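Q: This is a predicted model, with the sequence first.
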Amino acid sequence: MRICIYGAGAIGGYLAFALAEAGADVSIVARGEHLAAVRRHGLCLRTAEWERRVEVEASDQPEDLGPQDYVIIALKAHSVPPLASRITTLFHDQTAVVTAVNGLPWWYFYRHGGPLENRTVESVDPGGLQWRLFGPERAIGCVVYPACEVEAPGVVRLIDGDRFVLGEPSGETSERVLKLAEMLKAGGLKAPIRPRIRDDIWIKLWGNLSFNPVSALTGGTLEQICRFPETRAVIRQMMIEAQAVGEALGVRFAIGVDKRIAGGEAVGAHKTSMLQDLERGRPLEIDALVSSVQEIARHLQLPTPTIDVVLGLVKLRAVTATSQ
């Protein structure tokens, strides 16, 4: 089984390590010092208890890696469209594309069955580029739960978690998703297959939609923004508005708003990924996490007043951050 991880940073590096441990023929697309370190010393995974290295083929030229059975995209959503044509150089006729990316995926309405069947999400996939180049029939959903970071070039630290939820857009348990789940499990990961992967996407998105922009605007950790009454109220209202959108699409929310907020608070003094990106001068992952929900709400003619306000503020915050 040939598997390429496109974007072998924190999450991608963790996946590459686990799959190599399982015996898959793993390659990664990386760049810069991280790529150089992996080539020299292998890919290192570090936890609080142990540290191990694996050898993986690594390149910044995907066209040199050859056709793959699975391509796992582990990039920020806004990074994918400019690279789409290069990603396709890894495909053969049956290559599956696994979207280990936060937010609403570009294939969301493929095999959806609702009124927006086969509609592209412009804020995630401008001009339907990924839909056209990748083909939605290749897509396998993946909801990422572990917390990892690149501690040094070639070194990924696993902070917490080992669960990657998988699912076909159609809800079927296909041979290709079964094989991938088995390989991930052989590498020590949890990889449940969900018949309703969109429910899992929305539970994760629920937190990303609200926690991330509020933390970026305030500089607060998850614990702080969930405990401070005024920011908690904003987060709660954003979640209520998003839930109405999700339910209009047929999503079932297995937990309530307050329990989801409590889960964020329990993480403690952790900075969200959007706040970390802001502090490091990186582009913010706004569209896949927030704009996408607003876009769908507009199609459904549902109001999202709090989401609209926070989205406008965080978009300007991203602009002012780059001009400082």
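A: Yes, it's here. Numbers count the residues shown, from 1 in each chain.
Q: can we go C-alpha only for contacts and neighbour counts from here?
A: Will do.
Q: List the contacts of A8.
A: Taking C-alpha atoms under 8 Å, 6 or more residues apart in numbering, we find A8 in contact with 14, 16, 28-30, 74.
Q: Name all residues that make contact with V290.
A: Per C-alpha under 8 Å, 6+ apart, neighbours of V290: 209, 307, 311.
Q: Could you report the separation of it from A216?
A: Distance of V290 to A216, given as C-alpha to C-alpha, to the nearest Å: 13 Å.
Q: Of the contacts of V290, just say which sits nearest to L222.
A: Of all those, L222 sits closest to L209, with 13.0 Å by C-alpha to C-alpha.
Q: taking the contacts of A8 one by one, which sit in strands?
A: Residues of these located in strands (DSSP state E): 28-29.
Q: Among the contacts of A8, which one sits closest to V319?
A: Distance to V319, by C-alpha to C-alpha, is smallest for A74 among those, at 24.9 Å.
Q: what about the closest one, how many neighbours?
A: A total of 24 residues lie near A74 under the criterion other C-alpha atoms under 10 Å.
Q: Distance to L278 added to the contacts of A8, as JSON lines?
A: Output for the contacts of A8, formatted as JSON lines (distance: C-alpha to C-alpha, whole Å):
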{"residue": "Y14", "distance to L278": "23"}
{"residue": "A16", "distance to L278": "27"}
{"residue": "I28", "distance to L278": "26"}
{"residue": "V29", "distance to L278": "24"}
{"residue": "A30", "distance to L278": "22"}
{"residue": "A74", "distance to L278": "20"}
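Q: quick one: which of the contacts of A8 has the most company?
A: A16 (31 neighbours).
Q: Pretty sure that one sits against Y6.
A: No. Under the criterion of C-alpha atoms under 8 Å, A16 makes no contact with Y6, lying 9.8 Å away.
Q: also this one, for the comparison:
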Amino acid sequence: MRYVIVGAGAVGGAIGGRLAQSGREVALVARGAHLDALRTDGLSLVTPQGTERLRIPAYAHHEDLGPLRRDDVLILAVKSQDTEAVLRDWSAAAVAGGGTAGEVLPVVCAQNGVANEGTALRWFAEVVGMCVWLPATHLQPGTVVAHCAPLSGILTLGGFTSTADGVTGQLAEDLDASRFHAPVVPDVMRWKYGKLLNNLGNALEALVGRDGMPDAADLWQRTRGEGVAVLDAAGIPYSTEEERQAVQGDRMGVVPMPDVVRAGGSTWQSLTRGGGVEVDFLNGEIAMLGRLHGVPTPTNDLLRREVARLAAEGLPPGSTDAAELRSLLAEAEPNL
């Protein structure tokens, strides 16, 4: 198998780098200054075990690879707002021996949120879900930091389509040999909905900054509480924090590294880089389900709106504080 990492940022770069370190064949797909750095100097993968510069083939587009191979596995690690455009494009790519990528190749959704697998199924016949627990940072072109040890992360896998079972097993074996734990489960979306509840805090962290999170504990409880109420009303099952901790055990934990400052989460990093944010598919997912099932979600609505404002205005993370958010929330609630 060759693993084609479509979106070689923090998560994609860490997965691709670890697979390459274990001898698996990998191709990275990136853009802009990051792509230039990957092509010129290779991927600098920084982990608690040390820093290694990996010479992994890097491309801008599937056309650069030529016809895709029949043993290719596409690992999609772009942000959710880019999923549809990327998959529409890649699904039409020619595959050696006949057919298109959408017809004959599997795609693995290594992404936050719960909308990607359904979107992928519009374009690909074989879809694998991946619930990603992988604290990683990508702020500097050509460099990805994976912060945990002894394993870099837990990547729970499951076929979103019944045809994906074969590739899921092989992928799990390769990830398990690459400093990950990759359990295969029959209900991967239940795990991804559980992860969604945790990811609702990404927006809050981006707004108040990591240092402001202790003062925003009440807002975090409201945010997650709305998410739980919405999923319960919708009858959507989700994994619990106790289940997650049981799987994690002592397999992974954040390890301080000399001269490495751990940045914020994915939304914090997106604002720092000045790119788009996926808040519409995290807090926005809860807001959408709340409207469908008659559950008010004022806190998630506010966080989605404020993060989108920061991104549109080019403002950095930490541009507001908990007191300001409470004030905005108080203004909105009389209208509910």
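A: Cool, got the structure. Because the structure is a prediction, the values reported are computed rather than measured.
Q: quick revisit: shared neighbours of A16 and Y6 of the first structure, which are they?
A: Listed as contacting both A16 of the first structure and Y6 by C-alpha under 8 Å, 6+ apart are I28.
Q: ok, back up a step: any shared contact partners between V290 and A216 of the first structure?
A: Applying C-alpha under 8 Å, 6+ apart, one finds that no residue jointly contacts V290 of the first structure and A216.
Q: circling back: map the contacts of V290 of the first structure onto the second structure and name those still in contact.
A: Contacts conserved in the second structure for the contacts of V290 of the first structure, using both residues aligned by TM-score structural alignment, their matches' C-alpha atoms under 8 Å: 209, 307, 311.
Q: List just the nearest of these to V251 of the first structure.
A: Ranked by distance to V251 of the first structure (C-alpha to C-alpha), these are led by L209 at 16.0 Å.
Q: how much space between that closest one and A216 of the first structure?
A: 12 Å.
Q: Neighbour count for these two, which is higher?
A: Legend: neighbour count by other C-alpha under 10 Å for L209 of the first structure and A216, higher for L209 (27 against 24).
Q: ok, that one touching L289?
A: Yes. At 5.0 Å, L209 of the first structure and L289 qualify as touching, with contact defined as C-alpha under 8 Å.
Q: quick one, strands of the second structure?
A: 2-6, 25-29, 43-47, 50-54, 58-59, 72-76, 106-110, 126-133, 136-137, 143-146, 148-150, 153-159, 180-181, 252-254.
Q: Format the ones you listed as JSON lines; extra columns: distance to L328 of the second structure.
A: Converted to JSON lines, those look like this (distance: least, C-alpha to C-alpha, whole Å):
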{"stretch": "strand 2-6", "distance to L328 of the second structure": "38"}
{"stretch": "strand 25-29", "distance to L328 of the second structure": "41"}
{"stretch": "strand 43-47", "distance to L328 of the second structure": "40"}
{"stretch": "strand 50-54", "distance to L328 of the second structure": "44"}
{"stretch": "strand 58-59", "distance to L328 of the second structure": "44"}
{"stretch": "strand 72-76", "distance to L328 of the second structure": "36"}
{"stretch": "strand 106-110", "distance to L328 of the second structure": "34"}
{"stretch": "strand 126-133", "distance to L328 of the second structure": "32"}
{"stretch": "strand 136-137", "distance to L328 of the second structure": "31"}
{"stretch": "strand 143-146", "distance to L328 of the second structure": "36"}
{"stretch": "strand 148-150", "distance to L328 of the second structure": "36"}
{"stretch": "strand 153-159", "distance to L328 of the second structure": "37"}
{"stretch": "strand 180-181", "distance to L328 of the second structure": "42"}
{"stretch": "strand 252-254", "distance to L328 of the second structure": "34"}
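Q: Quick check: which of those strands is nearest to R262 of the second structure?
A: strand 136-137 (7.4 Å).
Q: Who are the contact partners of L19 of the second structure?
A: 25-26, 174-175, 178 are the contacts of L19 of the second structure under C-alpha under 8 Å, 6+ apart.
Q: I meant to write D72 of the second structure there.
A: So D72 of the second structure contacts 1-4, 105-106 (C-alpha under 8 Å, 6+ apart).
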